[in-house]
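Q: below are the sequence and a predicted model for it; my questions follow.
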Amino acid sequence: MVSLPKSFALGEDWLTASAAIAIANGDLQLTLSKKTRTKVSESWEIVRNIVEKGQPVYGINTGFGPLCTTKISKAETKILQNNILQSHSVGVGEPIDKEIAKLMLILKAHSLAKGFSGISETTLERIIWHIEHNAIPLVPSQGSVGASGDLAPLSHLFLPLIGLGRLEYKGEILTTDELFEKTDLQPLELGPKEGLALINGTQFIAAHAIKVVEKMHSCLSQADIIGAMMIEGLQGSIKPFYNELHALRPYKGNVHVAKRIKRLLKGSEIMEAHAFCERVQDPYSLRCIPQVHGASRNAWLHLKELLEIELNSVTDNPIIIDDELTISGGSFHGQPLAMALDYACLAASEIGNISDRRIYLALEGNSPGVPKLLMQDTGINSGYMILQYTTAALASENKGLCYPSSADSIPTSLGQEDHVSMGSISGRKALQVLENVEKILAIELLTAAQAFEFRKPLKSGILLDEVHKAVREKVPFAAKDRVFADDIAIGIEMIKDKTIIKTIEKTKKEKKISFKTPFSNEFEVF
């Protein structure tokens, strides 16, 4: 991650996944410049003038969806906006993670602050209040089809603005009435267009995509490190990672991964000890790490690039351009991120798939010096046999989750919305897959560390030796069977906490080790 400034100007600065997470964590403060306030006020005035003149504009003085031809009187325009929040709050399922709901608030505030949505400054400031005071609405996980925007989840997100819904505030789940009693806030009276501007947009999809980008970046980085450790444990060859090979097929991801693995193996006594062995080539799960991990890296990069466009876009409808031009279009449609999230979902699954294959390979006992099932005294002990059952189950579950949600579309709104993205499901599934991948990588970390042990007293390169020490500080070598679920739980926590990444970073800094590749700026920053 790059270093960030101390503040972020809503509607003006370029929002990235890392900046959005920093805002959600309270590490980056939100500001509204005078210029932005002016743009928001001008857009608000244009909407009020439309109502005064009585010219029909979708969602301002007409009904919604198939009711777009139903004219709404001037007196009823405010009632219309309150009603849309209530009628569209139809989400079901468990609430989404609080951080994702907070990201939704941040993304919506940034989009509204661009001054093309006809929102009032008062409403925008109330959203910012919720972000800054960590009063985060409960948002059901299911109910969005990803166009016209994430209607149901965004409706739940903004019910508290009008005194409805529930929130998490200071560790408690409260009704909005209870929040108002504690804070002296009052419900807002939404003006024309405001309800529609709040719920029309892709912020549910985009917030999930932010977490996909963050979590997948972590998994990719750790998969390279764990894969390198497994190469050492199983006496894999370093030749498949030579620059000369990848220069002939220079996909960015492949080149980046090969360079990383080669650097991790630099100075290895283990590698030198079998440099002239008779093995001609390794199984694919070792030899093709640059091709498989690299392809997933490319998918991650594609999602990251599209996500940044989305985070800095206006995705509601209609769009208020100026006094003369209001456009009812389709910028709320989630297809751009839906397809990229499905691609990322498949790419993440493949990281788990090849990891499971390396675990299986480690158990076979075909590598000199490494016993079958990674334990000397088997028979009475099952060794690491059943850990691979778990990774097989997780890898298989992920394959079932890889069916692309964006391949489906069910017409809604009486046919007015006859093609939808299902991108909300794409985002949720991608996160499910990544959570499973974290578990698979945790088990590979344990098996790689066990295989690595059998290479002693030979040492690996300084980086991998330090990683192995970090594992052994938390999980001891297994000479006989024990409750391996406890080891796995520790391993999962290490993956989630990025322990091995932190170990690499610390060692690089202390030993002044360069770890750059030609594409580090693209793959190491989000």
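A: Yes, it's here. Residues are numbered from 1 along each chain as shown.
Q: going by C-alpha atoms from here, please, whenever you check contacts or count neighbours.
A: OK.
Q: other SSEs contacting the host helix or strand of G195?
A: Using DSSP states H and E, G195 maps to helix 194-199. Contacts defined by 3 or more CA pairs under 8 Å, 6 or more residues apart in numbering; DSSP states H and E place helix 194-199 against helix 77-87, helix 151-158.
Q: which strands or helices does the longest one pack on?
A: What that stands for is helix 77-87. By 3+ CA pairs under 8 Å, 6+ apart, helix 77-87 packs against helix 151-158, helix 194-199.
Q: the first one: how far from the chain's middle?
A: The chain centroid and the centroid of helix 151-158 are separated by 20 Å under CA atoms, centre = their mean, to the nearest Å.
Q: so what does that helix touch, helix or strand wise?
A: helix 77-87, strand 136-137, strand 140-142, helix 194-199, helix 203-233.
Q: nearest to D184, of the helices and strands packed on helix 77-87?
A: Closest approach to D184 among the helices and strands packed on helix 77-87 (CA to CA): helix 151-158, 18.0 Å.
Q: what's the angle from that closest one to helix 77-87?
A: 110 degrees (axes from the mean of the first three to the mean of the last three CA atoms, to 10 degrees).
Q: can you list contacts of helix 151-158?
A: 84-86, 88-91, 101, 105, 137-144, 165, 198-201, 203-204 (CA atoms under 8 Å, 6 or more residues apart in numbering).
Q: dropping in the other structure now:
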Amino acid sequence: MTVALDGEGLTPTGVAAVVRDQEPVSVPPEARTRVRRARERVLDVLDSGEAVYGLNTGFGELVNERIPPERVADLQTNLLRSHAAGAGRECSQDEVRAMLATRINALVKGYSGVREVVVDHLVTMLNEGVHPVVRSRGSLGASGDLAPLAHLALVLLGEGEADYGGDRLPGDEALAAVGLDPLALEAKEGLALINGTQLTVGKAALAVVDAERTVRAADVAGALTTEVTMGTTASSAAIIQDVRPHEGQAESARNVRRLCADSEIVESHRNCDRVQDAYSIRCLPQVHGAVRDAVSHLREAVEVELNSATDNPLVFAGDAFDARASGTDEATVLSGGNFHGAPLAHRLDYLTAAMTDLAAICERRVDRMVNPNLQEPHLPPFLTAESGLRSGYMIAQYTAAALVNECRSLGRPATDNTPVSGGQEDHVSMSAQSSHHARTAVDHAATVVGVELLCGAQAMEFVDDQLAAGRGTTAAYDAVREVAEPLTADRELAPELERASSLVVGGVLEAAVDGALSESLE
């Protein structure tokens, strides 16, 4: 499958397909036409001799410095070199591929003014696996993700470094390996390549995909915990949700009912003397549902941002709007603030908080399965025979607690402000930091959900084997047992924690459960 980058229809799922499934990308003819027209407008403005930010002026505080025509190309090259000043860990291959895909999609909207050859070089790099070495820190989220994108774009000049075919190569050698020559940038192109939100939105798109899977997997894990702790699914009844009709809450409650359908375990204690379950089980729909709604809120912004023009200045047709000459110019170049990451930053901070809460409720359910002071009588301490001699899943719960704590340490919003560029750029978003925090929270939450799945499957070993579990929870148990055998003696748990987390974010658990539930309806 080829993913068409046309500036209009890119989705988080499409980003994930390009990034993780290595799906090739293409730019359709209508998008190429827009790119060529925008370039013609840039040339028209240059011919007019008018001072236009980023075309023939300096940047930031140096905006009033006029650049002579013969040095305009040097201006763009110097921009990339000077702005490639990132620090910290290198971006992962996934992050770099997401940046490439989203930058191409923004450029082909036709408001950036680059030549078609620039787009083609980026497409070839992405399709052929030339991954620039990008430092992850340095962005302020306005004027976009400048430093990371400068590292990304520097390879187009044959400079910087890139990973290709398992080797790290100088930029010019990496381009040559896929049949490309280094580019000599022309007016506006350097600025168009780095002025945008592509590190933020690329990571946000992947976070949306993974967070959605993690919430759905948490529903599965919670349903499994409900069964093995002899909880009730009555708190997920539709009539309860109907009188507080939050969409996410209703979806999580519906999932629990589906997952536990036909459960003889739940039925076996329907008339027991327990009045209510603990909040971590009884309030599952409310908490999971609120997280689901938070992820949807981010998805909404990401889908808009993926298909937006986020650099500055933007190039429009002359009759679109002209603040200088009432629409009489052949082209209009307008400075604005579409590079500002606030629309993503706030929602990413929201996601961090929501995923922290999801991890927290999952960890509390883990504790109810392993804690001798809270367990049901049929469960042994820490889910192991000969407890005392053995520690079982004791430390798996420690790990879950540690991850929850780290997520909580991210709880202060990354959205903040430190003025830069001599005060010209006096309010920034720090959206890249928000994306880093959100990514950490999603990853940690997925691992905690994996811990709950492992403990739920282990707890099932101590449930009366004459009682059948629900259709969905049975499929979940089977999926867990594909990556972790029953715990019959103490063993190193780290590898299976990693495999259980992969079950969650890789979609394997979801596919297994959905398949089982679909079969039951046939």
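A: Happy to help now that I have it. Keep in mind it's a predicted model, so treat the numbers as computed, not measured.
Q: any idea what the TM-score comes out to?
A: Here the TM-score for the pair of chains, by TM-score structural alignment, normalised by the length of structure 2, is 0.93; 507 aligned residues with a CA RMSD of 1.7 Å.
Q: if we can go back for a sec, and Y403 of structure 1, which of the helices and strands packed on helix 151-158 of structure 1 is closest to it?
A: Minimum separation from Y403 of structure 1 across those (CA to CA) falls at helix 203-233, 16.8 Å.
Q: so what's the residue count around the aligned partner of M230 of structure 1 in structure 2?
A: Matched by TM-score structural alignment, M230 of structure 1 corresponds to T225 in structure 2. Using other CA atoms under 10 Å, T225 of structure 2 has 27 neighbouring residues.
Q: counterpart of T38 of structure 1 in structure 2?
A: Per TM-score structural alignment, T38 of structure 1 is aligned with T33.
Q: before we move on, back to that, possible to save the helices and strands packed on helix 77-87 of structure 1 as JSON lines with distance to G461 of structure 1 and mean neighbour count?
A: Putting the helices and strands packed on helix 77-87 of structure 1 into JSON lines (distance: least, CA to CA, whole Å; neighbours: other CA atoms under 10 Å) gives the following:
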{"stretch": "helix 151-158", "distance to G461 of structure 1": "49", "mean neighbour count": "27"}
{"stretch": "helix 194-199", "distance to G461 of structure 1": "53", "mean neighbour count": "26"}
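Q: of the ones you listed, which is nearest C288 of structure 1?
A: So among those, helix 151-158 is nearest, using CA to CA, at 41.4 Å.
Q: tally of neighbours for the match of T38 of structure 1?
A: T33 of structure 2, neighbours per other CA under 10 Å, totals 15.
Q: helix, strand, or coil at it?
A: helix (DSSP: H, G, I helix; E, B strand; the rest coil).
Q: identify the residues contacting it.
A: Neighbouring residues of T33 of structure 2 by CA under 8 Å, 6+ apart: there are none.
Q: then R390 of structure 2?
A: By CA under 8 Å, 6+ apart, the neighbours of R390 of structure 2 are T384, A489, D490.
Q: got a winner among these for most neighbours?
A: T384 (25 neighbours).
Q: just give the nearest non-adjacent residue to that residue, would you?
A: Distance criterion CA to CA, 6 or more residues apart in numbering; nearest residue to T384 of structure 2, sequence neighbours excluded, is G392 at 5.0 Å.
Q: the counterpart of E510 of structure 2 in structure 1 in helix, strand or coil?
A: Alignment note: E510 of structure 2 maps to I501 in structure 1; criterion TM-score structural alignment. Following three-state DSSP, I501 of structure 1 is assigned to helix.
Q: separation between I501 of structure 1 and A470 of structure 1?
A: Applying CA to CA, to the nearest Å, the value for I501 of structure 1 to A470 of structure 1 is 11 Å.
Q: T440 of structure 2 falls within a helix, correct?
A: Yes: assessed with three-state DSSP, T440 of structure 2 lies in a helix.
Q: residue in structure 1 paired with it?
A: Match for T440 of structure 2 (TM-score structural alignment): Q432.
Q: what's the local residue count around its match?
A: Number of residues near Q432 of structure 1 (other CA under 10 Å) recorded here: 16.
Q: ok, K439 of structure 1 - contacts?
A: Taking CA under 8 Å, 6+ apart as the contact definition, K439 of structure 1 lies against T391, I488, G491, I492.
Q: how about the helix or strand where the last one lies: buried residues?
A: What it means is I492 of structure 1. Following DSSP H and E, the helix or strand that holds I492 of structure 1 is helix 484-496. Going by neighbour count (16 or more other CA atoms under 10 Å), the buried part of helix 484-496 of structure 1 is F484, D487, I488, I490, G491, I492, M494, I495, K496.
Q: chain center to that helix, what's the gap?
A: 21 Å.
Q: which strands and helices sit next to that helix?
A: Contact here means 3+ CA pairs under 8 Å, 6+ apart; on that basis helix 484-496 of structure 1 packs against helix 423-453.
Q: which element follows the helix it packs on toward the C-terminus?
A: Under the assignment DSSP H and E, the closest C-terminal helix or strand after helix 423-453 of structure 1 is helix 462-472.
Q: okay, that next one sits on what stretch of structure 2?
A: Counting by TM-score structural alignment, helix 462-472 of structure 1 corresponds to 471-481 in structure 2.
Q: measure the mean distance from the matching stretch to structure 1 post-superposition.
A: For stretch 471-481 of structure 2, the mean deviation from structure 1 after alignment is 2.0 Å (mean CA distance after the TM-score superposition for structure 1).
Q: circling back: please work out which residues outside the helix holding G195 of structure 1 touch it.
A: 59, 81-82, 84-85, 108, 112, 117-120, 149-155, 158, 316-317.
Q: ok, the most centrally placed residue in structure 1 to I136 of structure 1 distance?
A: Taking CA atoms, centre = their mean, the centroid of structure 1 lies closest to V212, which sits 1.6 Å from it. As judged by CA to CA, V212 of structure 1 and I136 of structure 1 stand 21 Å apart.
Q: follow-up on the earlier one: what's the counterpart of the residue nearest to T384 of structure 2 in structure 1?
A: By TM-score structural alignment, G392 of structure 2 lines up with G383.
Q: just checking, its match touches D481?
A: Yes: using CA atoms under 8 Å, G383 of structure 1 makes contact with D481 at a distance of 5.9 Å.
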